[in-house]
Structures are given as C-alpha cells and as structure tokens.
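J.: with the input below, show me the fold.
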Amino acid sequence: MPFFSVIIPLYNKENSIRNTLSSLLAQTFSDFEVILVNDGSTDNSEARALEISDARIRLFSTENQGVSKARNYGITKASGTLVAFLDADDYWFPNHLEQLSNLYKMFPECGLYCTNYERFFNADKVIKPKHIDIPSHPWQGIVKDFFKSSYIDRIAWTSAVAVPRTILNEIEAFKTTITLGAGEDTDLWIRLALQYDVAFDNEISSRHVLDAENRISLEKTLRRSYAKLDEFQEEEKQNPSLKKYLDLHRVFFAIQHKLAGDMKTYNFYMQSVDKTNIPLKAKLVMAMPVFVARKFYAFKKYLERKNILVSIYD
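T.: Alright, predicted model coming up:
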C-alpha cells in the first residue's frame, strides 16, 4: 500500500498536464500512487498525459461531471494512508510530498496537512501568501486558529494539502452541488478544521499557476454554483474567527455576483454578513453602481497585466 494517493482531476489541460506530472514524478519522496481522472476532456489532455510512462500512474476516464465528482471518484480508487490533491495546471517542487510526510509523522492525529505555496502569475510576478499568526521563519506546527490565519490568504490550498484517507471515507468529501471551483474545496477545509487539528509547514513547496489561461472570468459567474456557507450558522455564532472568515468569503461571492448583474444572489450573501467584517476597499466597491464597479474591475485586470496586483479583501 502506498503512503500517498495523489489525485489529479484532468479536464482540458493539454498545455500543462505534462509539466504537472513531471513535477510529481520528480518528488524526493517516492512512495505514492497517482490517480489521474480524465473528466471528459475534449482536447488532447489524455494523450499528453499518456506520453509520460510510470507504473505508479493509473488513468481513469469518465464523462464530464465536474471537478468535485472527479476528485471524489479518485478517492474511491485510493489506497494510500494520505490523499494528496494536485490540479492539472499546478506544480510541485521536489520536496512537497516529503514535507507532508514529515508533518504526518510529527502530528499523526491531524485531519488536514498543509504546506505553503506561491502564486504564480508570470515569471515577473510570483507572490508569497500572507498568513496571520504564522511564524515567518521555517516552522512546522499545529495552526492555532485556522480561520484567523486564513483571513488574507488561505492556509489550505487544494494542490498543497493532504488528508488521511480514513477521514475522507467517513465524511462527504467534495460537495458536488458546488461547481466550477466556486468553493467546494473551501467547504471541505472548513468542515475538517472544525473537527480536527490542522498542521502547517510554512516552507513553500508548490506553485499555484494563475496565468491568463487558468483564471476564471466573470462571464462564468452565472454558470457556477457557489458554496452557500449557510450550514455553518450555528458554529459561527460561537466562533468569531469562523464568522469573519465566512463573511470575507460571502463578500467575495457577493461582489462577483454584483459584477455579473445578479443582485438577488448578491443580497443573499450580504444578508448574513456582519458589516464590521467587510474590508474598507470592499465597502467602496459595494457602494459603487454596477457599471462603475465593472469599470473598476476592468481597471484592476489592466493593472494585473502590468504586474500590479490590487486586492480589495485585505
């Protein structure tokens, strides 16, 4: 039985899957299996993946059902002690699985293991996340307050986490009612963090690729089914950090829908938000008429192309 089962959902990533698989096969920790789930790709993704031959890779093909179902399907095929996730356009540095395995050895009772990551926009713009109350020097440990530490950037990012397989088999993993990357991973990490300790290694071991090809546009907002975040209402009443964490996500989801012209969904999210949890810059955007907010958003995207990143959530 391998120590890691690495699950890769694959949908129309012919330009990146070889690089992603190569980074996985270059790991210093080699006790793993790869479960590659081709989720009905319509390009040459599967052919490109098959160009790389390794006995540890198992390829499964399904009809296109979305990333949550693809990951859940992969979990049913997993046999490792820990399940790690890797998206088909992301990248692991050679020490990634070794860091996760060390975290597990140090903290075997945790329900979620995370390593740090970088956000790659292009060769000239690589950003290290900001985490609250996490030591800046090399550090591995139990995160004291998972939700507070994730106010600015997330402690848990999908291509940089591992979860014990026994836990994933006991709970509903990725909710299939949430689609197109609209919070299915966030929902799972919340549920795990409410039940278990979270271990974190703040050394960067992976890369979140955010080039133009991989960013989700506003045009897709109305086709996505977002996490409602309402199942945590009782917990957030007793947990101020969770409440603020959820409100920051609600504000983000609300603004996305405002920009898409869906004020009904905007109001759904905002009705649950404590106004004191809204960042000042977000308040300014929310006060704008829709057409002005869209111009602001377009200008923000223009700045990104000039390698100037602007966040309204910190």
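
J.: can we go C-alpha only for contacts and neighbour counts from here?
T.: OK.

J.: return the residues in contact with the closest residue to Val285 other than its chain neighbours.
T.: Of all residues not flanking Val285 in the chain, Ala293 sits nearest, at 6.0 Å (CA to CA, 6 or more residues apart in numbering). Shown in contact with Ala293 (CA atoms under 8 Å, 6 or more residues apart in numbering): 259, 285-286.

J.: are we agreed that Val34 is in a strand?
T.: Yes. Checked against DSSP: H, G, I helix; E, B strand; the rest coil, Val34 lies within a strand.

J.: give the contact list for it.
T.: Under the criterion of CA under 8 Å, 6+ apart, the neighbours of Val34 are 5-8, 56-58.

J.: narrow the residues you listed to just the buried residues.
T.: By neighbour count, with 16 or more other CA atoms under 10 Å, the contacts of Val34 hold 5-8, 56-57 as buried.

J.: strands of the stretch 101-250 of the chain, start to end?
T.: Taking DSSP state E, counting those that start in this stretch as the test, the strands found in the stretch 101-250 of the chain are 112-122, 125-127, 140-142, 161-164, 198-209.

J.: run this one through as well so I can compare:
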Amino acid sequence: MLPKISVIVLSYNYETYIKDNLQSLLNQTDTDFEVVVVDDGSNDSSCDVINSVISQNKTSVKISFYCHENHQNKGIIESYKLALSKCNFDYVAFCESDDYWHPDYIRNLKSTIEESKSSFIACKISCVNQSSNEKYDEFVEHCNKRLAKISSSNQNVFRYLLRGNTIPTFSAVCVRKKVLLECDFNTFYPPYLDLWLWRQIGIEHKIAFSTGSVCYWRKHDLSYDMISHLSELQAFFIANNELLMNKYSKCKFTNFLFRFIRKHFSQKIYLKCQNRVLSRINKRILNN
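T.: Next up is the predicted model:
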C-alpha cells in the first residue's frame, strides 16, 4: 500500500503567492493526500484567498484551514505545532506558502517512500523568482547533488548538517509523522526551525532523495531572514548540539567534560568538540 501523506502549508501575509501554492497542490497527478493550512494571523487578504480556493476546489484533495484563537500571530513554531496536530496521515510533507510543487511531486514522493522505506525524505529543489521564472542558484544545485549522492551511497546526512543546512527549505522535505512528534520544536531562532528539526531527525535516520519530486523554491525580497552573524550561528548550533547531547550522551564524565570546556574555552572549540562526539553517536546509532 502506498503511504498516506499530509501536506502542511503555513500562511502569513503572502496573499500574492498563496493561491499558486494551493493550486499546485490541487493540480497534483496523485490526489490521494490531504492539505492542512494554518494562517498565523495574516493582516492582508491571505485568508480570503485561501477560503476562495477551498470553495472552488473540485478535486478529491481535502483542504483543512485553521487559525490560532482570535486570529493571533503566534509565530512559526506554534503554527507548525498546530498544523501537525491536525495531520491525519503517517507522513507529513511541507510546502511553504510562497513556494509550489511540480504536478508529479506527490506521485514521485510516494514512490520514493515505498521503495526506500525511509522516515526522512528530501526532494529536488529548483529556484524561481517572484514571477515564477526558474533561475540558477549554485548553492541549491550543490545541495541537490549532495543529497542525491548521500542517498545513493547510503551515507549519513547528519555529518553534513553539523555545520550547515544542506536541505535549505521546508518545502522539499517529508518526514514520518511519529518521528516529527518526537522532535523538540523550541529553537531560540525560529527562522532556522527547519535545520533545528533536520539535525534531530538526521542523527537517527538516513535520508532518501526523490529526484522526480521537484519543489519550486521562491526567493524574493520578503523571504524569511536567516542568521547573518557568525556568533549567532555558532550559538544556534551549540544549543541544538546540547539538546542532542542531553538526549544521547549518558556518560557522566563526558557531560562533566563538556561543561568544563564550555566554561573555559571559546565557542569555536566547544562547538568542534560537540560535533566530534555527536558524529560518533550518529554512527553508533545507525550502525546498530
């Protein structure tokens, strides 16, 4: 039996793009999936656009639409938690409201899941501009090639997530729901929530890559900002590493040693030591 997939779409002030997003989901060649939309207190006409698309939907795809109480703006973390609580199927895919999918995305994604039995799937990314015209992006092409190689050679994706994000958009990822429910969503820097989650998942799960599922990642002036300062980025990785160390490192001496290193050495050295230990933990988990 092919896997059942719930697709999460978060909406926030993207009235210009949300219709294209939802229409790309309704235009899928495989319509056996559900869409869960959560609006995070938009103050433009996004909600009207969403309701219009739902009212005109003639496909078998069910779109469920939710908002926070009193139409509050609660942020990306609480919005994803709400959306996840409304998902009914075993796998959860993401399509951010300013992005969209190729018509065969779901069909090819299901085939990849069925073939690989993976709980963690990344899909091919193609960059587009504000007008939906494809544009070459060297970083994205590098990520596509790296993910394809990791998947085909049965490597561990976690080693590539230790220092950066080789899966740069939510819109190209699908995860088994029970795996997502085990994750801690509470990052101090919400724009990097995707990497915060991918590292938690990647330490225990190998990744499959669906080359036939193409996500169109729209890069524009209103895109969610990312960390720009090295010190903030290091702090992000250290916080995520500490989360993983607390979960997987049971050695009292190791934990004492890391407290000592953090107190007496630089962030850079502390982070380097964390990465070495977590890399070993990752190998041990996946080799068992």
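
J.: quick check: TM-score for this pair?
T.: Here the TM-score for the pair of chains, by TM-score structural alignment, normalised by the length of the second structure, is 0.70; 240 aligned residues with a CA RMSD of 3.7 Å.

J.: circling back to that earlier point, secondary structure and distance to Asp197 of the first structure for the buried ones among the contacts of Val34 of the first structure - can I get that in CSV?
T.: CSV is the format used below for these (DSSP: H, G, I helix; E, B strand; the rest coil; distance: CA to CA, whole Å):
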residue, secondary structure, distance to Asp197 of the first structure
Ser5, strand, 21
Val6, strand, 22
Ile7, strand, 23
Ile8, strand, 25
Arg56, coil, 30
Ile57, strand, 31
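
J.: most widely separated two among these?
T.: Spatially, the most separated pair among those is Ile8 and Arg56, at 12.9 Å (CA to CA).

J.: what's the match for Leu303 of the first structure in the second structure?
T.: In the second structure, no residue is matched to Leu303 of the first structure (TM-score structural alignment).

J.: could you report the neighbour count for Leu303 of the first structure?
T.: For Leu303 of the first structure, the count of nearby residues is 13 (other CA atoms under 10 Å).

J.: is it true that Cys67 of the second structure touches Asp39?
T.: Yes. Here Cys67 of the second structure reaches Asp39: they are 5.1 Å apart, a contact under CA atoms under 8 Å.

J.: so the two - more neighbours on which side?
T.: The residue with more neighbours, out of Cys67 of the second structure and Asp39, is Asp39; 26 against 21, by other CA under 10 Å.

J.: how much space between that one and Leu147 of the second structure?
T.: Distance of Asp39 of the second structure to Leu147 of the second structure, given as CA to CA, to the nearest Å: 31 Å.

J.: again, but for Ala239 of the second structure
T.: To Leu147 of the second structure, Ala239 of the second structure is 25 Å away according to CA to CA.

J.: more neighbours, those two?
T.: Of the pair Ala239 of the second structure and Leu147, Leu147 is the one with more neighbours under other CA under 10 Å, namely 26 against 16.

J.: ok, back up a step: dump the strands of the stretch 101-250 of the first structure to TSV, plus distance to Ser79 of the first structure and mean neighbour count.
T.: Converted to TSV, the strands of the stretch 101-250 of the first structure look like this (distance: least, CA to CA, whole Å; neighbours: other CA atoms under 10 Å):
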stretch	distance to Ser79 of the first structure	mean neighbour count
strand 112-122	17	21
strand 125-127	34	15
strand 140-142	26	18
strand 161-164	11	24
strand 198-209	22	22
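
J.: could I get those in CSV, plus columns for distance to Asp89 of the first structure?
T.: Output for those, formatted as CSV (distance: least, CA to CA, whole Å):
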stretch, distance to Asp89 of the first structure
strand 112-122, 11
strand 125-127, 16
strand 140-142, 27
strand 161-164, 16
strand 198-209, 7
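
J.: to Asp187 of the first structure, which of those lies closest?
T.: Asp187 of the first structure sits nearest to strand 112-122 of all these, at 13.2 Å, using CA to CA.

J.: follow-up on the earlier one: of all the strands of the stretch 101-250 of the first structure, which one is nearest Val83 of the first structure?
T.: Nearest of the strands of the stretch 101-250 of the first structure to Val83 of the first structure, taken as CA to CA: strand 161-164 at 5.3 Å.

J.: how far does stretch 29-44 of the first structure sit from the chain's center?
T.: Stretch 29-44 of the first structure has its C-alpha centroid displaced from the chain centroid by 18 Å (CA atoms, centre = their mean, to the nearest Å).

J.: buried sites along it?
T.: Buried residues in stretch 29-44 of the first structure, counted by 16+ other CA under 10 Å: 29, 32-41.

J.: and what of stretch 8-20 of the first structure?
T.: The neighbour-count check on stretch 8-20 of the first structure (16+ other CA under 10 Å) flags 8-14, 16-20 as buried.

J.: just the endpoints, please. Distance across stretch 141-161 of the first structure?
T.: Start to finish, the residues bounding stretch 141-161 of the first structure are 14 Å apart (CA to CA).

J.: scratch that, stretch 168-187 of the second structure is what I was asking about
T.: Using CA to CA, one end of stretch 168-187 of the second structure lies 17 Å from the other.

J.: which residues touch it?
T.: Contacts to stretch 168-187 of the second structure, defined as CA under 8 Å, 6+ apart, come from residues 77, 89-96, 99-100, 119-125, 140, 167, 193-197, 200-201, 214-215, 217, 240.

J.: mind doing that once more with 6 Å?
T.: Around stretch 168-187 of the second structure, the neighbours that count as contacts under CA atoms under 6 Å, 6 or more residues apart in numbering are 90-96, 119-123, 215.

J.: hang on, Ala70 of the first structure is in a strand, isn't it?
T.: No. Counting by three-state DSSP, Ala70 of the first structure is not part of a strand but helix.

J.: quick one, helices of the stretch 101-250 of the second structure?
T.: All helices of the stretch 101-250 of the second structure, identified by DSSP state H, counting those that start in this stretch, fall at 105-116, 138-152, 158-161, 177-181, 193-202, 230-248.

J.: need these in JSON lines (columns: distance to Ile50 of the second structure).
T.: Output for the helices of the stretch 101-250 of the second structure, formatted as JSON lines (distance: least, CA to CA, whole Å):
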{"stretch": "helix 105-116", "distance to Ile50 of the second structure": "21"}
{"stretch": "helix 138-152", "distance to Ile50 of the second structure": "29"}
{"stretch": "helix 158-161", "distance to Ile50 of the second structure": "34"}
{"stretch": "helix 177-181", "distance to Ile50 of the second structure": "25"}
{"stretch": "helix 193-202", "distance to Ile50 of the second structure": "24"}
{"stretch": "helix 230-248", "distance to Ile50 of the second structure": "34"}
